[in-house]
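[1] with the sequence up front, the predicted model follows.
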Amino acid sequence: MTRLKLSDITDEKPVRLTVEIPARLHQELLVYAKVLNNDEEKGAPSVERLIPPMIARFIAADRSFARMRRSVMSGQRRERSG
């Protein structure tokens, strides 16, 4: 069976955000949750629980963002020490 990119959903202290997504994307997220739960709807994670780890994985995999973040962070360290 093919491995999904998202496998573990951890609980962390949440920060509440309100986000609007297209209906089609919502439907895809529902299907993703079902597939993640071995094709069973009962017990599948909610869309609200899927979105944070998906965004976290997306950011972690973005190499350009990582380079830019390191650049920004090193600039901030220089400003504090200078």
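    It's in. Numbering: from 1, shown residues only.
[2] from here on, just use CA atoms for contacts and neighbour counts.
    Noted.
[3] quick check: buried residues in the strand or helix carrying M54?
    Using DSSP states H and E, M54 maps to helix 47-61. For helix 47-61, a neighbour-count test (16 or more other CA atoms under 10 Å) marks V47, L50, P53 as buried.
[4] for these, which one is nearest K13?
    Distance to K13 across the buried residues of helix 47-61 (CA to CA) is lowest for P53, with 13.2 Å.
[5] next up, the contacts around that closest one.
    Going by CA atoms under 8 Å, 6 or more residues apart in numbering, P53 touches L6, I9.
[6] which helix in this protein has the most residues?
    Longest helix of the chain, by residue count under DSSP state H: helix 63-81.
[7] could you tell me how far that helix lies from the centre of the chain?
    Relative to the chain's own centre, helix 63-81 is displaced by 22 Å; criterion: CA atoms, centre = their mean, to the nearest Å.
[8] the structure to be compared is supplied as follows:
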Amino acid sequence: MAKLKIGALPNDKPVRVTIELPAAVHRDLVAYAGALARETGEPVNDPSKLIAPMLTRFMATDRGFSKWRRAAHSSETREG
């Protein structure tokens, strides 16, 4: 099986956000949870817990966002 992009879920204090997902996205999320459980040997009881690490990984690998963030941080540093 191919290596998944996210690993074990961190234990972190959450901020509650409510979203609606298209049914197809939810089905894929449940399927991904199953694949992750098989790969790690750890059950994923709540597939919605995968959303945060997926978003984290997505933003960490988005070059445009990284470039924008560096520029924003750089301008904040110069201003203050």
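    That came through fine. Everything quoted here is computed from the prediction, not taken from an experiment.
[9] let me see the TM-score of these two.
    Comparison of the two superposed chains (TM-score structural alignment, normalised by the length of the second structure) gives a TM-score of 0.88, and 78 aligned residues with a CA RMSD of 1.6 Å.
[10] sorry, back to before: what lies in contact with the longest helix of the first structure?
    Here helix 63-81 of the first structure makes contact (CA under 8 Å, 6+ apart) with I59, A60.
[11] picking up where we left off before, now do the helix holding M54 of the first structure against helix 63-81: the angle between them, please.
    Calculated by axes from the mean of the first three to the mean of the last three CA atoms, to 10 degrees, helix 47-61 of the first structure forms an angle of 80 degrees with helix 63-81.
[12] what's the mean distance for helix 47-61 of the first structure versus the second structure?
    Aligned to the second structure and superposed, helix 47-61 of the first structure gives a mean residue distance of 0.5 Å (mean CA distance after the TM-score superposition for the first structure).
[13] so that helix aligns onto which residues of the second structure?
    Residues 47-61 of the second structure are matched to helix 47-61 of the first structure when aligned by TM-score structural alignment.
[14] how many residues are close by L36 of the first structure?
    By the criterion of other CA atoms under 10 Å, L36 of the first structure has 20 neighbours.
[15] F65 of the first structure too?
    Neighbours of F65 of the first structure using other CA under 10 Å come to 12.
[16] same thing with A33 of the second structure?
    Under the criterion other CA under 10 Å, the count of neighbours that A33 of the second structure has is 21.
[17] before we move on, what about V44 of the second structure?
    Neighbour tally, V44 of the second structure, other CA under 10 Å: 20.
[18] what's the answer for L6 of the first structure, then?
    L6 of the first structure: 13 surrounding residues under other CA under 10 Å.
[19] so L25 of the first structure versus F65 of the first structure, what's the distance?
    Separation of L25 of the first structure from F65 of the first structure (CA to CA, to the nearest Å): 24 Å.
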